[in-house]
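Novice: have a look at this prediction, sequence included:
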Amino acid sequence: MPKNVAHARFERYSLIAQQFGARTVMFQQAAARLLDLNVTQLECLQLIRHLGPITASDLAREIGITQASMSVVVGRLIERRLVSRNRSSDDKRRRLLQLTEGTAAFVDAVYDRHVARMKAIIDAITETELDSALSFMQILEKEMRTTAIEMNKSAGDMGNDPLF
């Protein structure tokens, strides 16, 4: 592929990706505000839901913040009774975070209108289009996770712990 074609393709991607990223941040901030949470707390709830039960240290590593910062986030989620910390049945030294009963429904309620609109969009595209979009999103998710962890480590190396 000629260099100018590859550059043009990347530029097309870059513009949409920047717009999508900005809208995603604004979307998550709005959702967090409705739940009286900050974005980090909301994202932790989502990760615990999808990856959990999980230790606080594994969750901190997953999002790239220090264990001290994660301790503050988890403490607030436990105070709100959105998360519980229980001993692992496999290893009594490990304490696992999991959502408390009702937390998933509490969070999901904020997204009801968005989910309805997304279902309509998905119904309007072909299975091939959906498969392509989802495949690309999975690739992007892995790349963004890696980059976010690297960036948070660099920020931590400079003494800037990203607690929000």
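Specialist: Structure received.

Novice: for the rest of this, base every contact and every neighbour count on C-alpha atoms.
Specialist: Noted.

Novice: elements contacting the helix or strand harbouring Arg23?
Specialist: Using DSSP states H and E, Arg23 sits within helix 3-34. With contacts defined as 3 or more Cα pairs under 8 Å, 6 or more residues apart in numbering; DSSP states H and E, helix 3-34 has these neighbours: helix 39-51.

Novice: here comes the other one, which I'd like you to weigh against the first:
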Amino acid sequence: MSAEASADDRRRKRRLAVSVRESMRELSIQLALLNHQVGQRLDMRDVDLDCLDLISRHGPLGASALARLAGLHPATMTGVLDRLEKGGWIVRERSPEDRRAIVVRAAKERGAEIYQLYSGMNGSMEELLGGYSETELSVIADFLARARDAGVTATDELARD
């Protein structure tokens, strides 16, 4: 391969990498806007919806563990949990492991409301992903997991500063 062809390959790869990063930023904005619309429909703050998602995926959780996952101050988390409980989105209960501890879990009966609001996006994603081969989906899943890990690292670094 000539030096000129190699330089062209590097330029194309750089342009593609820039395109991927720009698309990730645009996707991040679109997902934030979608989540904001869902939150408005449910009369819920963005941070409350984020915490409810964490509880749904990782719960039941103690308030301190949730605060760490969400990157929030424990006092802020108390307000979030109070609003979510008042809205019927979570339930506070005794931990089965330590009866003195309180954990929160998502209220199952409210999940259908959220699922319905995300049904358009979920349907679009099913259709989109259906167009990829198993090998391509594996590459996409790997990329997204690595991108998430990079985000966790960057967030942790900023939190330490």
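Specialist: Yep, that arrived. Quick caveat, the model's predicted, so the values are computed rather than measured.

Novice: hmm, back to that, give me the buried positions along the helix holding Arg23 of the first structure.
Specialist: Going by neighbour count (16 or more other Cα atoms under 10 Å), the buried part of helix 3-34 of the first structure is 28-32.

Novice: which one of these is nearest Arg95 of the first structure?
Specialist: Ala32 (25.9 Å; Cα to Cα).

Novice: and that closest one, how far is that from Val74 of the first structure?
Specialist: 15 Å (Cα to Cα, to the nearest Å).

Novice: same deal with Asp108 of the first structure?
Specialist: According to Cα to Cα, Asp108 of the first structure stands 20 Å off from Val74 of the first structure.

Novice: ok, these two, which is more surrounded?
Specialist: Val74 (23 against 12; other Cα atoms under 10 Å).

Novice: run through the helices of the first structure in chain order.
Specialist: 3-34, 39-51, 56-63, 67-79, 103-108, 112-123, 127-157 (DSSP state H).

Novice: burial of the equivalent of Asp131 of the first structure over in the second structure, as a residue count?
Specialist: Matched by TM-score structural alignment, Asp131 of the first structure corresponds to Ser138 in the second structure. The local packing count at Ser138 of the second structure equals 12, with neighbours defined by other Cα under 10 Å.

Novice: with Asn122 of the second structure instead?
Specialist: Burial of Asn122 of the second structure is recorded as 13 neighbouring residues (other Cα under 10 Å).

Novice: what's the closest non-adjacent residue to the aligned partner of Val73 of the first structure in the second structure?
Specialist: Matched by TM-score structural alignment, Val73 of the first structure corresponds to Val80 in the second structure. Nearest residue to Val80 of the second structure, sequence neighbours excluded (Cα to Cα, 6 or more residues apart in numbering): Asp48, at 5.7 Å.

Novice: just tell me what the one you found corresponds to in the first structure.
Specialist: Using TM-score structural alignment, Asp48 of the second structure pairs with Gln41 in the first structure.

Novice: wait, doesn't its match sit right on Gly75?
Specialist: No - using Cα atoms under 8 Å, Gln41 of the first structure is not in contact with Gly75; the gap is 10.2 Å.

Novice: more crowded one of those two?
Specialist: Legend: neighbour count by other Cα under 10 Å for Gln41 of the first structure and Gly75, higher for Gln41 (19 against 15).

Novice: how close does the residue nearest in space to the middle of the first structure sit to Ala60 of the first structure?
Specialist: In the first structure, the centroid-proximal residue (Cα atoms, centre = their mean) is Glu43; its distance is 4.6 Å. Separation of Glu43 of the first structure from Ala60 of the first structure (Cα to Cα) stands at 11 Å.

Novice: on that earlier part again, right, and out of the buried residues of helix 3-34 of the first structure, which lies closest to Gln67 of the first structure?
Specialist: Distance to Gln67 of the first structure across the buried residues of helix 3-34 of the first structure (Cα to Cα) is lowest for Ala32, with 21.9 Å.
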